[in-house]
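>>> What shape does this take:
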Amino acid sequence: MNTQHDPKAPGDESGAGGNGADSAAPAPTAAASAATPSDTARLDAAAEGETRPNQIGDPAVLDGTRRWLERAVIGLNLCPFAKAVYVRNQVRIVVSEAPNAEVWFAEAEREMELLAETSADIIDTTLLVHPKLLRDFMDFNEFVGIVEERLEELELDGVLQVASFHPRFQFDGTAPDEIGNYTNRSPWPTLHLIREASIDRAVESMPDTDEIWKRNVATMEALGYDGWNALWNDDPEGAH
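Presented below is the predicted three-dimensional model:
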């Protein structure tokens, strides 16, 4: 599901800090239609009546995460590979209740091992969501780096990758309010564990994968702030 390039690095003084969502967004320069109602309806219909054994935790946070996936990641085609595994219920979503980052780190370690040991037919990719911890993006970005180091220590580099989404996500070299940052903005801090094999298959099926993030930024620029906010009119959390 990940199509991002490097986020703003901890300690990087270029641009403003990671809490960009607190600033007022400039007026949109263009408008575009977001995900159509039929897209979401089709996704809902695909999952209707089916259990979701891979989705664990607070139902409200699970619902919000699914809405973000359906309306933004899939609905705006920010990740062309997400829909297939999502409708097959191969996306594991785990909402953490860890009281601190240390416990969440231990949970992330267990989930990395579980994903590596489990058939992709059961779990293709994993999202680890925490609705309360690391709301500051710079703190979260540092945490992601520590998780990546642990992945290497477990000798899972080359098997898995770690990507990230955050309510105040900021790419390196961008201003906090730039609309392109919204490609990786999620309702809550989210770690994304991805199989390298899935990435390899995606590259084979879509040779221009390196251009995806550029197209995503163009999509967001066309959508504008009003269009993005309209995706969440019925959602108090949204993905702001």
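>>> CA atoms for contacts and neighbours, from now on please.
Noted.
>>> how would you label residue 126: helix, strand or coil?
strand (DSSP: H, G, I helix; E, B strand; the rest coil).
>>> Would you confirm that it contacts residue 115?
Yes. If you go by CA atoms under 8 Å, residue 126 and residue 115 touch, sitting 7.4 Å apart.
>>> of those two, who's got more company?
residue 126 (26 against 21; other CA atoms under 10 Å).
>>> which residues does the spatially most central residue of the chain contact?
Taking CA atoms, centre = their mean as the criterion, residue 165 is the residue nearest the geometric centre of the chain, at 4.2 Å. With contacts taken as CA atoms under 8 Å, 6 or more residues apart in numbering, residue 165 has the following neighbours: 184-186, 188-192.
>>> redo that, cut-off 10 Å
Contact criterion CA atoms under 10 Å, 6 or more residues apart in numbering gives 2, 4, 7, 127, 129, 137, 140-141, 182-192 as the residues in contact with residue 165.
>>> before we move on, back to that, what sits in contact with each of residue 126 and residue 115?
For the pair residue 126 and residue 115, residues contacting each of them under the criterion CA under 10 Å, 6+ apart are 92, 193-195.
>>> Show me where the chain has its helices.
Under the criterion DSSP state H, helices of the chain are mapped to 37-47, 59-68, 82-87, 101-117, 137-153, 196-205, 212-230.
>>> For residue 75, find the nearest of those.
Distances from residue 75 to each of the helices of the chain were compared using CA to CA; the minimum, 6.5 Å, belongs to helix 37-47.
>>> on contacts alone, who are the packing partners of that closest one?
Using 3 or more CA pairs under 10 Å, 6 or more residues apart in numbering; DSSP states H and E as the contact criterion, the secondary-structure elements in contact with helix 37-47 are helix 82-87.
>>> for comparison, sequence B:
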Amino acid sequence: MTTDHAFVIQAVRNWVERLVVGYNLCPFAKRELVRESVRFTVSEATAEEALLTDLQIELQRLVDEPAIETTLLIHPRVLSDFMDFNAFLDLADGLLAHMKLEGVIQIATFHPDYQFAGTHPDDAENYTNRAPFPVLHLLREASLEEAIDRYPDTAEIPERNIERMDELGVERLKRLLASCSSDMS
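This is a model prediction of the structure:
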């Protein structure tokens, strides 16, 4: 059984446009969307080893193709359990080290059940990192540093995002996240 890539990509793109950009959770995201330098790709992996191989391919692609600013590697068929997903990140970090990409590429993470340490599962702040499907977001560190230099008060972004999520409330956030997959307009 294969994944409907168009559906998965559109759901994640909706999430980026509606939540990440729409609520300015990441002030750097809109620019790259407009420039069409974001690569959305879906992994068919059903096991961690296959996902690690796909991750290696995408990391190398990001190194080799300067027109791609950032990659969202979406993997709907593996690591649906958040604890397994979280544990996998050690392997991802190990791959970065093996490929000598530490300090070159950073991996940010998003998951439908994302939960920050010290929070309850239903805390609104977890929605800053909740996506319709598990996602490994590959970012060029040099570009991230440039964006941070251009943006005032980056240290305030997490706190501002938590406040924004609290204002929206969990029920509205659940509906917003669900609409990314159900409303494909």
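>>> sorry, back to before: with distance to residue 161 of structure 1 as added columns, please give the helices of structure 1 in CSV.
Below are these laid out as CSV (distance: least, CA to CA, whole Å):
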stretch, distance to residue 161 of structure 1
helix 37-47, 26
helix 59-68, 20
helix 82-87, 16
helix 101-117, 9
helix 137-153, 8
helix 196-205, 7
helix 212-230, 17
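>>> To residue 174 of structure 1, which of those helices lies closest?
With respect to residue 174 of structure 1, and counting by CA to CA, the nearest of those is helix 212-230 at 12.0 Å.
>>> what's the spacing between the closest one and its chain's center?
Centroid separation between helix 212-230 of structure 1 and its chain, computed with CA atoms, centre = their mean, to the nearest Å, is 15 Å.
>>> burial count for the counterpart of residue 118 of structure 1 in structure 2?
The criterion is TM-score structural alignment: under it, residue 118 of structure 1 has residue 65 as its aligned partner in structure 2. By other CA under 10 Å, the residues close to residue 65 of structure 2 number 9.
>>> Let me know the distance separating residue 65 of structure 2 from residue 57 of structure 2.
Distance of residue 65 of structure 2 to residue 57 of structure 2, given as CA to CA, to the nearest Å: 12 Å.
>>> ok, now residue 164 of structure 2?
36 Å.
>>> Neighbour count: those two, which is higher?
Counting neighbours by other CA under 10 Å for residue 164 of structure 2 and for residue 57 shows that residue 164 has the greater number, 17 against 12.
>>> residues contacting that one?
23-25, 124-125, 128, 158.
>>> The closest residue to residue 169 of structure 1 other than its chain neighbours - how many residues pack around it?
The shortest distance from residue 169 of structure 1 to any residue that is not its chain neighbour, by CA to CA, 6 or more residues apart in numbering, is 5.5 Å, and that residue is residue 185. Other residues near residue 185 of structure 1 come to 24 when the count uses other CA under 10 Å.
>>> quick revisit: which one of the contacts of residue 164 of structure 2 is nearest to residue 177 of structure 2?
For residue 177 of structure 2, the closest of the contacts of residue 164 of structure 2 turns out to be residue 128, at 10.7 Å, with distances computed as CA to CA.
>>> what do we get in structure 1 for the closest one?
Using TM-score structural alignment as the criterion, residue 128 of structure 2 maps onto residue 183 of structure 1.
>>> Please tell me I have it right and that match contacts residue 69.
No. With contacts defined as CA atoms under 10 Å, residue 183 of structure 1 does not count as touching residue 69, sitting 11.4 Å away.
>>> who touches both of the two?
Shared between the contact lists of residue 183 of structure 1 and residue 69 (criterion: CA under 10 Å, 6+ apart) are residues 76, 78-79.
>>> any chance of these in CSV, plus distance to residue 150 of structure 1 and neighbour count?
As requested, these are arranged in CSV below (distance: CA to CA, whole Å; neighbours: other CA atoms under 10 Å):
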residue, distance to residue 150 of structure 1, neighbour count
76, 32, 21
78, 28, 24
79, 26, 21
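>>> Run through the residues that contact the spatially closest residue to residue 122 of structure 2 that is not a sequence neighbour.
The shortest distance from residue 122 of structure 2 to any non-neighbouring residue, by CA to CA, 6+ apart, is to residue 170 (6.9 Å). Neighbour list for residue 170 of structure 2: 122-127, 176 [criterion: CA under 10 Å, 6+ apart].
>>> what separates residue 170 of structure 2 from residue 107 of structure 2, distance-wise?
In this structure, residue 170 of structure 2 lies at 26 Å from residue 107 of structure 2, with CA to CA as the measure.
>>> And for the aligned residue in structure 2 for residue 174 of structure 1, the neighbour number?
Across the two structures, residue 174 of structure 1 finds its equivalent in residue 119 of structure 2, going by TM-score structural alignment. For residue 119 of structure 2, the number of neighbouring residues by other CA under 10 Å comes to 11.
>>> Find the nearest non-adjacent residue to the counterpart of residue 21 of structure 2 in structure 1, please.
In structure 1, the residue paired with residue 21 of structure 2 according to TM-score structural alignment is residue 74. The shortest distance from residue 74 of structure 1 to any residue that is not its chain neighbour, by CA to CA, 6+ apart, is 5.9 Å, and that residue is residue 83.
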